[in-house]
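S.K.: I'll drop the sequence and a predicted model, then ask my questions.
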Amino acid sequence: MSGRRASGPVRVGFEEATLRLPIDAIMPLRDVSAAIRRSIKYGQIAASIAEVGIIEPPAVVRDSVNPDRFHLLDGHLRVAILRERGETEVVCLVAIDDEAFTYNKRISRVATIQEHKMILNAIKKGVPEERLARALNVNIGNIRTKRDLLIGICPEVATLLRDRHVPINVFAELRRMKAIRQVEAAQAMITMNRFTLSYAKSLVAATPGDQLLETTRRRRTGLSEKQIETMQRESENLDREFKLIEQDFGADHLDLMLAAGFVSRLLGNARIVNYLAQHHGDLLAEFQRIADYQEAA
């Protein structure tokens, strides 16, 4: 695949229409090992495909040399299962951006909200909820909870959390707050990188009464007004501190990436590597660790 990189923020787009492609024309970017094929997740996906078919199309990108060949970006397990079943074709999304690294870094296909959308799509296609529950090996209550996931959640929060792994019960806590406070809470969870139920409950507890729904205000018991005011004040202070840290982190991270890039270029020079190996072996080992980190990041 080509190494073309666009300037500015990285964005992944898709061709307007899905394509039905021969499975033999799709080249996986990684193997599905025997251990993965024996896993519970693999079995669940296989059961789902057998029961309701492919709900979410795999994502591919055209080969830069042969436009009739495609590289598989997302959906390795789905395509592997289809091959096992003897299927010869599959409907795919075709990515415009030709970098699998970009796609995999930016898109999470198993995030909570995306799973909610998959279930809605299946229901719209006429798949009964009981059949979905059987396919996904969960009880029907779980399917209905995921179906109704975004009821009472403002669209801005759905956008903020669309690619995050958020426990379902966290959305129940977000519903206790008014829209503006929901957005603040979602932003706080992203800043803290904490999406736990306990943290969501602490945000609700620290929310001023006028930013809670009436039903939540009536339920909030066990804390005095003074305790609530203290929690609100501490929450605001913590939020300010993290915003300051976040600003510094951005600059520090940029400096680190520039330094790591410089080290990687140094290690690309054979003469420098030979010199370091002969005279500064410990320094060379540290440089190699930095370069390895950059490649993995």
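M.R.: Okay, I see it.

S.K.: CA atoms for contacts and neighbours, from now on please.
M.R.: Noted.

S.K.: which residue ranges form the strands in the stretch 51-200 of the chain?
M.R.: Assigned by DSSP state E, counting those that start in this stretch, the stretch 51-200 of the chain shows strands spanning 59-62, 70-74, 89-95.

S.K.: What helices and strands are in contact with the shortest one?
M.R.: Using 3 or more Cα pairs under 8 Å, 6 or more residues apart in numbering; DSSP states H and E as the contact criterion, the elements in contact with strand 59-62 are strand 70-74, strand 89-95.

S.K.: now the angle from the first one to strand 89-95?
M.R.: Inter-element angle recorded for strand 70-74 and strand 89-95: 80 degrees (by axes from the mean of the first three to the mean of the last three Cα atoms, to 10 degrees).

S.K.: Of all the helices and strands packed on strand 59-62, which one comes closest to E173?
M.R.: strand 70-74 (31.8 Å; Cα to Cα).

S.K.: Just tell me which of the strands of the stretch 51-200 of the chain ends up closest to V166.
M.R.: Judged by Cα to Cα, the one of these that comes nearest to V166 is strand 70-74, at 20.8 Å.

S.K.: how about a markdown table for the helices and strands packed on strand 59-62, with mean neighbour count and distance to I168 added?
M.R.: Below are the helices and strands packed on strand 59-62 laid out as a markdown table (neighbours: other Cα atoms under 10 Å; distance: least, Cα to Cα, whole Å):
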| stretch | mean neighbour count | distance to I168 |
| --- | --- | --- |
| strand 70-74 | 23 | 24 |
| strand 89-95 | 20 | 28 |
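
S.K.: In a markdown table: those strands, plus distance to Y293.
M.R.: Shown next, in a markdown table, are the helices and strands packed on strand 59-62 (distance: least, Cα to Cα, whole Å):
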| stretch | distance to Y293 |
| --- | --- |
| strand 70-74 | 23 |
| strand 89-95 | 28 |
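
S.K.: returning to that earlier point: need the strands of the stretch 51-200 of the chain in JSON lines (columns: distance to V127).
M.R.: Putting the strands of the stretch 51-200 of the chain into JSON lines (distance: least, Cα to Cα, whole Å) gives the following:
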{"stretch": "strand 59-62", "distance to V127": "23"}
{"stretch": "strand 70-74", "distance to V127": "24"}
{"stretch": "strand 89-95", "distance to V127": "18"}
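
S.K.: ok, structure two:
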Amino acid sequence: MTRKQSAPQVKIGFEETSLRISIDAILPLHEISERVRKSVKYSQIAASIAEVGIIEPPVIVRDRDDKDRFHLLDGHLRIDILKNRGETEVVCLIALDDEAFTYNKRVSRIAIIQEHKMILNAIRKGVSEERLARALNVNIANIRMKRNLLVGICPEAAELLRDKHVPITVFTELRYLKPMRQIEAAQSMITMNRYSTGYARSLVASTPEDQLVEGRERRPRGLTEEQIAVMQRESENLDREFKLVEQSYGADQLDLVQAVGYVNHLLGNARIVKHLAQHHADILTELQKIVDMLEAA
């Protein structure tokens, strides 16, 4: 009877409790330049700290030789701002591994719809728009635009774009479209991996009138009805072509992987390579390019 193997234990990355540390005992990995101090990001973090305090604790690690000294892994801007405010202590997370990289590099920038939901959640909890504007260092009109981001946007289109980095003005364009066309426009942006306002405007311009919201017909300046009709036909043709490509993409990808695998197997045979080099050097060159492209991808 074989002994049952125990599951590997997950190693924790931080000490179990956060600590209040003297800022003077924290050694930064790099200095903050004056250019950075004048940046929008620095101003926003400073405004947030002034309004609501530190939300995400800095990450530090103990010095290997002096346990009363610490190296700053993440939170250089926060620490610099606190110093300039005259603060002497800060609550920190203590990392157990000395990883000399910025933790924020592993964090994705928040998408606009996620930001919208965070603002709504804060307002529901009683945080005023004025306080949010001060904390984010933006004017109150910006907060209200993000609060009303999904007004006039159907839930299905919002769900498609929920984790995409979409300019806020794109949603202004989508409001000209009826729900089904909004979904098609969102799918087109995802397929093309294009989320610019200009691309959204082109989708609106190529939309038939019966798919536009009544009373909100949008027509670009300088285009005749004939030009608009041509854009609509081309957009419809492009949608059909995309759907055909999507239907065959999986099978085509599988065929491609199998074909490249077969070519790679052939080039692993010395006799075949020797024969191709002697009699079909041009073909051997192209086959090697195919394999190199696969390895590079």
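M.R.: Looks like it came in fine. These numbers were taken from a predicted model, which means no experiment stands behind them.

S.K.: among the strands of the stretch 51-200 of the first structure, which is nearest K125 of the first structure?
M.R.: Nearest of these to K125 of the first structure, taken as Cα to Cα: strand 89-95 at 15.5 Å.

S.K.: Now which residue in the second structure aligns to G86 of the first structure?
M.R.: Aligned by TM-score structural alignment, G86 of the first structure pairs with V90 of the second structure.

S.K.: so that match sits right up against I49, yeah?
M.R.: No. Judged on Cα atoms under 8 Å, V90 of the second structure makes no contact with I49 at a distance of 11.9 Å.

S.K.: Please enumerate the helices of the stretch 151-297 of the first structure.
M.R.: Assigned by DSSP state H, counting those that start in this stretch, the stretch 151-297 of the first structure shows helices spanning 155-160, 168-174, 179-192, 197-205, 214-219, 225-267, 270-279, 281-296.

S.K.: I'd like the ones you listed laid out as JSON lines, including mean neighbour count and distance to A135 of the first structure.
M.R.: As requested, the helices of the stretch 151-297 of the first structure are exported to JSON lines (neighbours: other Cα under 10 Å; distance: least, Cα to Cα, whole Å):
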{"stretch": "helix 155-160", "mean neighbour count": "14", "distance to A135 of the first structure": "26"}
{"stretch": "helix 168-174", "mean neighbour count": "18", "distance to A135 of the first structure": "20"}
{"stretch": "helix 179-192", "mean neighbour count": "18", "distance to A135 of the first structure": "31"}
{"stretch": "helix 197-205", "mean neighbour count": "19", "distance to A135 of the first structure": "27"}
{"stretch": "helix 214-219", "mean neighbour count": "12", "distance to A135 of the first structure": "36"}
{"stretch": "helix 225-267", "mean neighbour count": "14", "distance to A135 of the first structure": "42"}
{"stretch": "helix 270-279", "mean neighbour count": "13", "distance to A135 of the first structure": "55"}
{"stretch": "helix 281-296", "mean neighbour count": "14", "distance to A135 of the first structure": "35"}
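
S.K.: rewinding a little: of the helices and strands packed on strand 59-62 of the first structure, which approaches L276 of the first structure most closely?
M.R.: strand 70-74 (38.8 Å).

S.K.: Compare the strands of the stretch 51-200 of the first structure and give me the one nearest Q288 of the first structure.
M.R.: Closest among those, using Cα to Cα: strand 70-74, at 28.9 Å.

S.K.: tell me the contacts of K201 of the first structure?
M.R.: E173 (Cα atoms under 8 Å, 6 or more residues apart in numbering).

S.K.: A291 of the first structure versus that one, what's the distance?
M.R.: In this view, K201 of the first structure and A291 of the first structure are 41 Å apart by Cα to Cα, to the nearest Å.

S.K.: And for R106 of the first structure?
M.R.: According to Cα to Cα, R106 of the first structure stands 22 Å off from A291 of the first structure.

S.K.: E156 of the first structure too?
M.R.: Distance, E156 of the first structure to A291 of the first structure, by Cα to Cα: 38 Å.

S.K.: Check V166 of the first structure too.
M.R.: 32 Å.

S.K.: swap in I49 of the first structure?
M.R.: I49 of the first structure sits 41 Å away from A291 of the first structure, going by Cα to Cα.

S.K.: And for G141 of the first structure?
M.R.: For G141 of the first structure, the distance to A291 of the first structure - Cα to Cα - is 48 Å.

S.K.: cool, Q232 of the first structure as well?
M.R.: 44 Å.

S.K.: show me what contacts the residue nearest the centre of the first structure?
M.R.: Central residue of the first structure (Cα atoms, centre = their mean): S108, 3.2 Å from the mean position. Listed by Cα under 8 Å, 6+ apart, the contact set of S108 of the first structure reads D163, R164.

S.K.: mind redoing it with 7 Å?
M.R.: D163 (Cα atoms under 7 Å, 6 or more residues apart in numbering).

S.K.: Among the helices and strands packed on strand 59-62 of the first structure, which comes closest to A206 of the first structure?
M.R.: Checking those against A206 of the first structure by Cα to Cα gives strand 70-74 as the closest, at 39.9 Å.

S.K.: Where do the helices of the stretch 1-150 of the first structure begin and end?
M.R.: For the stretch 1-150 of the first structure, the helices defined by DSSP H, counting those that start in this stretch occupy 34-37, 40-52, 76-84, 100-106, 112-124, 129-136, 140-147.

S.K.: Could I get those in CSV, plus columns for mean neighbour count?
M.R.: Below are the helices of the stretch 1-150 of the first structure laid out as CSV (neighbours: other Cα atoms under 10 Å):
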stretch, mean neighbour count
helix 34-37, 11
helix 40-52, 17
helix 76-84, 18
helix 100-106, 14
helix 112-124, 18
helix 129-136, 18
helix 140-147, 16
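
S.K.: Any idea which of those helices gets closest to Q278 of the first structure?
M.R.: Ranking these by proximity to Q278 of the first structure (Cα to Cα) places helix 100-106 first, at 35.5 Å.

S.K.: re the thing from before, of the helices of the stretch 151-297 of the first structure, which is nearest R78 of the first structure?
M.R.: Nearest to R78 of the first structure, of all those, is helix 168-174, at 24.5 Å by Cα to Cα.

S.K.: Thanks a lot, see you next time.
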